[in-house]
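Below are the sequence and a predicted model for it; my questions follow.
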Amino acid sequence: MAPLRAQQLSLTESQWRRTVLLALPLAALAFILGMLLDGPSGQSTPFDQLMYPAMTVGILLLEVLLWRLPAVTNLLLSTLVISMSFFFLGKLIYILDLMPGTFSVQAEMTETLFWVPVLYVLSFFVPDMRLARPIAALFFSSVLLVSVLYVLQHGMNRPFAGVVFALAELNLANLTLLSLANTFLSFKDRLVRSEAQAETLQQLAYSDLLIRN
């Protein structure tokens, strides 16, 4: 029974690997579109000019490594989660505290933070992503801390109310995703344990039947 479970797990990991291989080019395309359209939109910041090309190259490199080195799939996906966490958090800190006032904070938030749910999906839904899960939780805590510090610094004054509203929505969405992901993971773990117990009982019953015969 144990080899069968291992085979099933290997099949699941292979399916996830193929899915990620198909999804990574879409993420790279998003950054490429950012490089092409950020300038004409009037929202091209120094952070974007530096990080969009870097993230494009990094994602394409991970795509190649994931294709050529299936044995280290979880390590590569954990690297992706860590990289994206730093990127999202760095982007948020930049647009809140370092970006020139001529740019729209809310517009900048819509450029990349729509991709945050992918981080939670990779961390909690892909099997054996034990390293990525605490990173995702730390990312949530960091975003919440940055948001709270911004609110404490600027308050609810009219010029900042829109940004505070956007931050509140971002953190509530993150909290919902994190809670749902944790619930799903707990349910999956209970299901796996139940299946293992059922297989063990079935094996014992079969062995007992053979002994009696």
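Thanks, I have it.

From now on I want contacts and neighbour counts done on CA atoms only, so please keep to that.
Will do.

Need the residue closest to the centroid of the protein.
Closest residue to the average C-alpha location of the chain: residue 119 at 0.7 Å, with C-alpha atoms, centre = their mean.

Let me see the contact set for it.
Counting by C-alpha atoms under 8 Å, 6 or more residues apart in numbering, residue 119 makes contact with 81, 84-85, 136.

One more pass at 10 Å, please.
Contact analysis of residue 119 by C-alpha atoms under 10 Å, 6 or more residues apart in numbering lists 77-78, 80-85, 88, 132-133, 135-136, 139, 177.

next one: residue 60
Contact partners of residue 60, counting by C-alpha under 10 Å, 6+ apart, are 24-25, 27-29, 66.

Just the buried residues of these.
Buried members of the contacts of residue 60, counted by 16 or more other C-alpha atoms under 10 Å: 24, 27-28, 66.

still on that earlier bit, which among the contacts of residue 60 gets closest to residue 106?
Taking C-alpha to C-alpha as the measure, residue 106 lies nearest residue 27 of those, at 21.2 Å.

In the helix or strand that contains the closest one, which residues are buried?
Using DSSP states H and E, residue 27 maps to helix 2-41. The neighbour-count check on helix 2-41 (16+ other C-alpha under 10 Å) flags 13, 16-17, 20-21, 24, 27-28, 30-32, 34-35, 38 as buried.

Distance from that helix to the middle of the chain?
Distance of helix 2-41 from the chain centroid (C-alpha atoms, centre = their mean, to the nearest Å) equals 11 Å.

What of stretch 116-128?
In this view, stretch 116-128 has its centroid 5 Å away from the chain centroid, taken as C-alpha atoms, centre = their mean.

Which residues in that stretch does the neighbour count mark as buried?
116, 119-120, 122-126.

can I get those in JSON lines with distance to residue 51 and secondary structure?
Formatted as JSON lines, the buried residues of stretch 116-128 follow (distance: C-alpha to C-alpha, whole Å; DSSP: H, G, I helix; E, B strand; the rest coil):
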{"residue": "116", "distance to residue 51": "16", "secondary structure": "helix"}
{"residue": "119", "distance to residue 51": "18", "secondary structure": "helix"}
{"residue": "120", "distance to residue 51": "21", "secondary structure": "helix"}
{"residue": "122", "distance to residue 51": "21", "secondary structure": "helix"}
{"residue": "123", "distance to residue 51": "22", "secondary structure": "helix"}
{"residue": "124", "distance to residue 51": "26", "secondary structure": "helix"}
{"residue": "125", "distance to residue 51": "27", "secondary structure": "helix"}
{"residue": "126", "distance to residue 51": "26", "secondary structure": "coil"}
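
for comparison:
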Amino acid sequence: MSATKGWRCRIVVQGSPEDEEMIGSPASEGQTVFYTRNFPIVDALGNVTDSEEEVVVKKNGVALATTDYTLEGAVGRITLASPASEGDVLTCSYSYRHTLAYGRSGEVTLEGGLEPLHVLDQRTPKEILEGAVVIRGTLERYFVSRDFIGKLGSLKDEQADFFIYLYPQGEEPGKPYFRVSGVKFSAHSLSIPDPDEVVTEKLEWMGTSIEPGVVS
């Protein structure tokens, strides 16, 4: 066995938001361009796609035909064939997968919530009781695009669930990984430094479970 150096580590975030209100919605009169809050958009195999068949776009709750818009999956851009009207609400259902670009660090914390039970005349615990489990962490990177803040959604409705995959030794077959499920993002911060330093941003998240695995 040997120690692991961080440069091999990969962090992958993926999810499938449903009926998520897009950036640019509600629309202005004549508006045609809207953006998903996360990108790139991927197909069932995890490949970046421009196929309109891979997304469902709705206007005021009614699904549009795939001929009514075009998709640029790499940046999550939806362009309507016919302009929207003032106040139209545009939503999109899609799948997203992103290997963290320019990542600086990531942290996963698992708190078991154990509580020691003490009795009189005994210094050591009589029993250790299980409490509430908390799974949380942070992701930090150099700022490169708007998709980090998009993880918080529109802050109007229930947030979408994501998965975080951590590959401490890279993604080669036989290497270990961890999958955090039910992830929702609770906070985003953008650090504006002195001119000689690099702009960074950080996400805080919570999850419902964590499981180890081996890359096949």
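Sure, I can see it. Only a predicted model underlies this, so the values are computations on that prediction, with no experimental measurement involved.

So after superposing, what's the score?
Once superposed, chain against chain, the TM-score is 0.24 (TM-score structural alignment, normalised by the length of structure 1); 89 aligned residues with a C-alpha RMSD of 6.0 Å.

returning to what we had before: among the contacts of residue 119 of structure 1, name the ones in helices.
If you go by DSSP state H, the contacts of residue 119 of structure 1 have 77-78, 80-85, 88, 132-133, 135-136, 139, 177 in helices.

hang on, the earlier thing: any idea which of the buried ones among the contacts of residue 60 of structure 1 is closest to residue 48 of structure 1?
Using C-alpha to C-alpha, those come closest to residue 48 of structure 1 at residue 28, 14.1 Å.

With distance to residue 164 of structure 1 added, can I get the contacts of residue 60 of structure 1 in JSON lines?
JSON lines is the format used below for the contacts of residue 60 of structure 1 (distance: C-alpha to C-alpha, whole Å):
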{"residue": "24", "distance to residue 164 of structure 1": "32"}
{"residue": "25", "distance to residue 164 of structure 1": "33"}
{"residue": "27", "distance to residue 164 of structure 1": "28"}
{"residue": "28", "distance to residue 164 of structure 1": "30"}
{"residue": "29", "distance to residue 164 of structure 1": "30"}
{"residue": "66", "distance to residue 164 of structure 1": "39"}
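
among these, which two are most distant?
The span of the contacts of residue 60 of structure 1, defined through C-alpha to C-alpha, is set by 29 and 66 at 17.5 Å.

what sits against residue 106 of structure 2?
Shown in contact with residue 106 of structure 2 (C-alpha under 10 Å, 6+ apart): 9-11, 100, 137-141, 166, 202-204.

The same query, at a cut-off of 6 Å, please.
Shown in contact with residue 106 of structure 2 (C-alpha atoms under 6 Å, 6 or more residues apart in numbering): 138-139.

And the next helix or strand past the strand or helix carrying it?
Here residue 106 of structure 2 sits within strand 103-111, counting by DSSP H and E. Using DSSP H and E, the next helix or strand after strand 103-111 of structure 2 towards the C-terminus is strand 115-117.

what's that next one packed up against?
When contacts are defined as 3 or more C-alpha pairs under 6 Å, 6 or more residues apart in numbering; DSSP states H and E, strand 115-117 of structure 2 packs onto strand 127-129.

C-terminal to the strand it packs on, what's the next element?
strand 134-142.

Tell me, how many residues neighbour residue 191 of structure 2?
12 (other C-alpha atoms under 10 Å).

Just give the nearest non-adjacent residue to it, would you?
Take residue 191 of structure 2 and drop its neighbours on the chain: the residue closest to it by C-alpha to C-alpha, 6 or more residues apart in numbering is residue 200, 5.2 Å away.

Touching, the one you found and residue 188? I think so.
No. With contact defined as C-alpha atoms under 6 Å, residue 200 of structure 2 does not count as touching residue 188 (10.9 Å).

Correct me if wrong, but residue 11 of structure 2 is in a strand.
Yes. Assessed by DSSP: H, G, I helix; E, B strand; the rest coil, residue 11 of structure 2 belongs to a strand.

my guess is it meets residue 177, correct?
No. Here residue 11 of structure 2 lies out of contact with residue 177, judged by C-alpha under 6 Å, at a distance of 9.8 Å.

Overlap of the contact sets of the two?
With C-alpha under 6 Å, 6+ apart as the test, residue 11 of structure 2 and residue 177 both reach residue 166.

packing partners for the helix or strand hosting residue 187 of structure 1?
Assigned by DSSP H and E, residue 187 of structure 1 belongs to helix 158-212. On a contact count with 3+ C-alpha pairs under 6 Å, 6+ apart, helix 158-212 of structure 1 meets no helix or strand.

mind running it again at 8 Å?
When contacts are defined as 3 or more C-alpha pairs under 8 Å, 6 or more residues apart in numbering; DSSP states H and E, helix 158-212 of structure 1 packs onto helix 105-112, helix 116-125, helix 132-154.

Output the ones you listed as JSON lines; include the columns distance to residue 163 of structure 1.
Listed next are those as JSON lines, based on distance: least, C-alpha to C-alpha, whole Å:
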{"stretch": "helix 105-112", "distance to residue 163 of structure 1": "6"}
{"stretch": "helix 116-125", "distance to residue 163 of structure 1": "18"}
{"stretch": "helix 132-154", "distance to residue 163 of structure 1": "9"}
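
just to revisit the earlier point, just send the buried ones among the contacts of residue 60 of structure 1 back as CSV, with distance to residue 105 of structure 1 too.
CSV is the format used below for these (distance: C-alpha to C-alpha, whole Å):
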residue, distance to residue 105 of structure 1
24, 27
27, 22
28, 23
66, 35
